[in-house]
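# 3D, please:
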Amino acid sequence: MMPFQPRCGSINPKQKAVRRQTPKRQTTIHQTTKHRIMSILLIARQRDMQPYKEEILKLDPNAEVEIWPDVAHRERVTFAVAWKHPEGVLDRYPNLKAVSSLGAGVEHLLRDESIPDGVILTRIVPPSLISDMSDYLVSALLNLVNHTYEFADNQRRAVWEPLLAVPKRSLTVGVMGLGEIGRQCALDIARMGFPVVGLSRTKKEIEG
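Model (predicted):
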């Protein structure tokens, strides 16, 4: 039996060595676009909006805030804050996405037909506005039942006339609208001892 002879292949010196090439990693390059600058528009006819701009910049120094009517870049405006603004001007901002009322009322926005379809309407109802309105109504009712205005008039006329307070339970108070402000007013007035009747376009359940 012939011994096993391993065969060795010869290498042709003229043959080029071929390096094993690993497949190239597939790199996906996402085309990026320049960051779009968006700005906030403050618009009102009879109110100084500069303090509002300053407060916004305190929260975000990089924010771009413009005050109507001096708007440098209309195409950048995406959000507007308005209060009794001149009607017919909000369709001049092609990228407008939302408009917020500076207060609880939105009537000035609803009647403005220049606001494009699809623009979101919202409002600002700070807790201080709710409590201030409720305090005003409670004080007005107490002045009414305690004859405060009559006593003040008698004092000016130097007239002394005793007046008995009106029992609070004998005076029913009606609250038209039970939104954020109306709801709190109704609760506070009821806690003072007045019977309260509320009117709302939609069903509301108020505890207390």
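# For the rest of this, base every contact and every neighbour count on C-alpha atoms.
Will do.
# what's the helix or strand where Y149 lies in contact with?
Element membership for Y149, per DSSP states H and E: helix 148-156. Residues from elsewhere that reach helix 148-156, judged by Cα atoms under 8 Å, 6 or more residues apart in numbering: N143, W160, E161.
# For the comparison step, fold the sequence that follows:
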Amino acid sequence: MRILLHRADGVTEPWVRDFAELLPEAEVVVWQEGASIAPCDYAVLWMPPEALLAELAQVKAIFLTGAGADAILKYGDALPPVPIIRLGDAGMAIQMAEYVTYFVLRYFRRFDDYEQQARSGTWAQLAQHRKEDFSIGVMGMGVLGMGVIDALLPFGFPVRGWSRSPKQVDGVQCFSGAESLGEFLSGTRVLVCMLPLTPDTHNLLDRARLSLLPQGAYLINVARGGHVAEPDLLALVRSGHIAGAALDVFSEEPLPAAHPFWDEPRIGITPHISALTIRTESIRQMAGKIRALENGEPVADVVDRTRGY
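Here you go, the predicted structure:
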């Protein structure tokens, strides 16, 4: 069995080492542009360059080292008609829940305001937000989205969820479909975006939809930068309609030095770290699925190409 490995960051040695331990029956071949590579049975990659696509012609399945599929589905019909399998949780759900919970509590408890006061030497207690008025809306109710919802529920916030298809979750007010998006947004004080990026969700959070959020709302985006129309968000923050945002993802990454987000103190910036891939857990998951495929067994987390996730 041969596995073709590509890492955009060039760090392949730890992956080769862990595959040797967790799937010793496999030979791992690191892709290098221009190098001659014998046909491989499986591919493990994330953001492959177009030049790599020719090496996928004979693979039985493509494994992604992340939860999203937009970085490979952009190649459309150039991809072979084989299963594309994304990571399940693989340790990402707890990280995402930690990130979102931190920024929710930071905004709710006004820690950003207190930090600003401290820098100016001001000692003053600020009025607290009312928890019953502090509704949190999570867009995207998959494995990662539900991890965030489960983390937030014990704090007693009103939690709302929006998804493409109808869902029922105890303790959560659920909305689904385009027809309910306006109602969902208009009642959401903190909006958490955890959607997959598809043609339907690209620039979904533009000026019109972000303006539906109540005055003083807050945005947390841990999904993809393409969901947010960045100039529209910046304008709404500067106007005061949106109090601020915590952004981990951007339309261009790394975020360019000249991007105006850097100069807006009400927008928190992190470098796409809300949920980092845990290598060993990811390889363990892929090894199990490869063995299942070799035995003709079904596997979970196969990407639906028509939906884009």
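# hang on, the earlier thing: onto which residues of structure 2 does the helix holding Y149 of structure 1 map?
Aligning helix 148-156 of structure 1 against structure 2 (TM-score structural alignment) gives residues 111-119.
# the strands in structure 1, which residues?
Remark: strands assigned in structure 1 by DSSP state E are 39-44, 64-67, 77-83, 98-101, 120-123, 173-176, 196-199.
# possible to save those strands as TSV with distance to L137 of structure 1 and mean neighbour count?
Below are the strands of structure 1 laid out as TSV (distance: least, Cα to Cα, whole Å; neighbours: other Cα atoms under 10 Å):
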stretch	distance to L137 of structure 1	mean neighbour count
strand 39-44	27	22
strand 64-67	34	19
strand 77-83	23	22
strand 98-101	23	20
strand 120-123	22	15
strand 173-176	11	15
strand 196-199	13	14
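# got JSON lines for these, with distance to T148 of structure 1 too?
Shown next, in JSON lines, are the strands of structure 1 (distance: least, Cα to Cα, whole Å):
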{"stretch": "strand 39-44", "distance to T148 of structure 1": "37"}
{"stretch": "strand 64-67", "distance to T148 of structure 1": "44"}
{"stretch": "strand 77-83", "distance to T148 of structure 1": "35"}
{"stretch": "strand 98-101", "distance to T148 of structure 1": "36"}
{"stretch": "strand 120-123", "distance to T148 of structure 1": "36"}
{"stretch": "strand 173-176", "distance to T148 of structure 1": "18"}
{"stretch": "strand 196-199", "distance to T148 of structure 1": "22"}
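# Is it correct that V125 of structure 1 is in contact with S100?
No - shown here, V125 of structure 1 and S100 do not form a contact pair, counting by Cα atoms under 8 Å, at 10.6 Å.
# how about the strands of structure 1, which one is nearest L187 of structure 1?
For the strands of structure 1, proximity to L187 of structure 1 was assessed by Cα to Cα; strand 196-199 is nearest, at 8.5 Å.
# what does the closest one contact?
Residues from elsewhere that reach strand 196-199 of structure 1 (Cα under 8 Å, 6+ apart): T172, V173, G174, V175, M176, G177, L178, A186, I189, A190.
# Hmm, the first one is touching A190, no?
No - here T172 of structure 1 does not reach A190: they are 9.8 Å apart, not a contact under Cα under 8 Å.
# ok, now how distant is V99 of structure 1 from F79 of structure 1?
6 Å (Cα to Cα, to the nearest Å).
# Actually, F194 of structure 1.
In terms of Cα to Cα, F194 of structure 1 sits 42 Å off from F79 of structure 1.
# Over to L187 of structure 1?
From L187 of structure 1 to F79 of structure 1 the distance is 34 Å (Cα to Cα).
# what do we get in structure 1 for G161 of structure 2?
Counting by TM-score structural alignment, G161 of structure 2 lines up with G198 in structure 1.
# Which residue comes closest to its match once chain neighbours are left out?
Nearest non-adjacent residue to G198 of structure 1, counting by Cα to Cα, 6 or more residues apart in numbering: V175, 4.7 Å away.
# returning to that earlier point: find residues that contact each of V125 and S100 of structure 1.
With Cα under 8 Å, 6+ apart, V125 of structure 1 and S100 have no common neighbours.
# picking that back up, would you mark the buried spots in the helix holding Y149 of structure 1?
By neighbour count with 16 or more other Cα atoms under 10 Å, helix 148-156 of structure 1 contains the buried residues F151.
# After superposing, tell me the mean distance of it to structure 2.
Superposed on structure 2, helix 148-156 of structure 1 shows a mean distance of 1.2 Å to its aligned residues (mean Cα distance after the TM-score superposition for structure 1).
# starting at the chain centroid, how far to that helix?
In terms of Cα atoms, centre = their mean, to the nearest Å, the centre of helix 148-156 of structure 1 is set 43 Å apart from its chain centre.
# Also stretch 53-71 of structure 2?
The chain centre lies 18 Å from the centre of stretch 53-71 of structure 2; the measure is Cα atoms, centre = their mean.
# what range in structure 1 matches it?
Using TM-score structural alignment, stretch 53-71 of structure 2 pairs with 90-108 in structure 1.
# residues making contact with the matching stretch?
Under Cα under 8 Å, 6+ apart, the answer for stretch 90-108 of structure 1 is 74-85, 109, 114-116, 118-125.
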